[in-house]
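Trainee: quick one, fold the following:
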Amino acid sequence: MSLSSLSSLSFFRSLRSNNRQFAVVGLGRFGRAVCMTLHHLGYEVLGVDSDERRVAQALSDEIASHALQIDTTDPSALREAGLYEFDTVIVAIGNYVQESVITTLNLKEGKVPHVVAKASSEIHGKLLKRVGADHVVYPEHEMGCELARSLTRPGVLERFELDPDHSIVEVVVPAEFDGKTITELDLRKRYGLNLLAVCRNDQFEINPSPITRLQKGSLMVVIGDNRGIDQLPV
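Mentor: Presented below is the predicted three-dimensional model:
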């Protein structure tokens, strides 16, 4: 596992389970989606943008608990708006690199513990990391990869990337595996994969017995090399 993936996992582990407040800077499509999802999940969300129309729209659409128009490149404006008091701030400014980087720098210098920043390119991401972003996301890139995989590997329902080469995936059990036990399949030897769970009666059984027989069309969760995952029968 790469150092970057270990850093990402450490970041998510560091988020406190009782954290109920988030701030989202930038209310474009990505920022609105983050606000809406967090708000609907019951979290306290502050939406922030320099565009008064976007702030008004966020309030009108009720996608955030509160929304403010401020210049996030101004540290004093961030302080007055209370952004430094949030445990987690998502910088959703993707198309304005300078504004994104300066905002991220201001938040980290303001001692915000967790800053997640959206990057529009690899260079943008490196700059965000350099100024202290705890986690950088590339939503366009990730969605493109996910679409390509869903088109070419329809049996893979969900995927969590540990790093560029390893993933945890939820897979539909292929017909070739029907009626065979976990021992007989020997996924580790054939594909370099470890089976974490199988779905039986709509419930996942974690660490199933080696004599468990798989049924086609049911679900299993495996972890391992992406090349092995791609070699699984359809």
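
Trainee: going forward, measure contacts and count neighbours with C-alpha atoms only.
Mentor: Will do.

Trainee: and the residue most central in space within the chain, what does it touch?
Mentor: By CA atoms, centre = their mean, the mean C-alpha position of the chain lies nearest to Val137, the distance being 7.5 Å. Contact partners of Val137, counting by CA atoms under 8 Å, 6 or more residues apart in numbering, are 116-119, 125.

Trainee: what about the helices in this protein?
Mentor: Using DSSP state H, the helices assigned to the chain run over residues 3-14, 29-40, 52-61, 75-81, 97-109, 122-130, 139-152, 182-185, 187-191, 226-230.

Trainee: and the shortest one, how far from the chain's centre?
Mentor: The chain centre lies 32 Å from the centre of helix 182-185; the measure is CA atoms, centre = their mean, to the nearest Å.

Trainee: list the buried residues of that helix.
Mentor: Buried residues in helix 182-185, counted by 16 or more other CA atoms under 10 Å: 182, 185.

Trainee: now the other sequence, so there's something to compare against:
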Amino acid sequence: MKKEFVVIGLGRFGGSIVKELIELNADVMAIDKSSEKVDDYAGIATQAVTADTTDESVLRSLGIRNFEHVIVAIGENIQASILTTLMLKEIGVKKITVKAQNDYHEKVLRKIGADQVVHPERDMGIRIANNMVSNNILDYLELSEEYSIAEIIANEKLVGFTLVELDVRARYGINIVAIKRDKHILVSPQAIEKIEFEDILIVIGSDADIQRFEKKELH
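Mentor: Next up is the predicted model:
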């Protein structure tokens, strides 16, 4: 059975979510106040609707509460984002993910019941900055203010050593949770697994520990 989503706000962020969800074989109702934007997604989304989502009666008429997950991707209009989230909670939507413009916006969204709040611009900035600072960090995903997941490319200093010999958990406080090798991913690799040249290590830990490992072992 296909998963069903609603995406409200068809700017760059919301639009990319619609396209990706459709690629993943989900049903998507795409909503925006702009009829031009809705027209752009009429041939992409399962259903595209022009509507004011700050109006509770409009949301009810569209049957939004029957969808399992609603993504509020409204751009610059913080008031519309907050009101829409509030209306979605009022009608009983099970899961609501909202794009926040700043930390204050996030605080308000969490107080009114948003299940998940994302900062796409801030998070992308963090990822790009970490990629630029290090030649070895391929990607960086912030889990919280202190913890992250990073993709780190193995260099000649690590090649030929097993995970138990590297013992990064004891030495650095990080965990290697998977290894990307060619087109394969080794999930929860065994302690006897040897690192090969250009393996990509997927590590999880505090930002400070990841940076300490990267500087000590990969430079």
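
Trainee: who's in contact with the alignment partner in the first structure of Ile31 of the second structure?
Mentor: In the first structure, Ile31 of the second structure lines up with Val48, judged by TM-score structural alignment. By CA under 8 Å, 6+ apart, the contact set of Val48 of the first structure is 23-27, 55, 67-70.

Trainee: if we can go back for a sec, conserved subset of the contacts of Val137 of the first structure in the second structure?
Mentor: Conservation of these in the second structure, assessed by both residues aligned by TM-score structural alignment, their matches' CA atoms under 8 Å: retained contacts are 116-119.

Trainee: quick check, His135 of the first structure in contact with Leu9.
Mentor: No - under the criterion of CA atoms under 8 Å, His135 of the first structure is not in contact with Leu9, lying 9.6 Å apart.

Trainee: more neighbours, the two?
Mentor: Each of His135 of the first structure and Leu9 has its neighbours counted (other CA atoms under 10 Å); His135 has more, 21 against 14.

Trainee: just give me the match in the second structure for the more buried one.
Mentor: So His135 of the first structure corresponds to Gln116, using TM-score structural alignment.

Trainee: cool, and Glu109 of the first structure?
Mentor: Using TM-score structural alignment, Glu109 of the first structure lines up with Glu90 in the second structure.

Trainee: one more: Asn194 of the first structure?
Mentor: Structural correspondence for Asn194 of the first structure with respect to the second structure (TM-score structural alignment): Asn175.

Trainee: list the contacts of that match.
Mentor: 168-169, 203-205.

Trainee: ok, of those residues, which one's closest to Val72 of the second structure?
Mentor: Ile204 (28.8 Å; CA to CA).

Trainee: any idea how far Ser81 of the second structure is from that closest one?
Mentor: Using CA to CA, to the nearest Å, we find Ile204 of the second structure at a distance of 32 Å from Ser81 of the second structure.

Trainee: same check, this time on Ile192 of the second structure
Mentor: Ile192 of the second structure is 50 Å from Ser81 of the second structure, by CA to CA.

Trainee: of the two, who's got more company?
Mentor: Ser81 (24 against 11).
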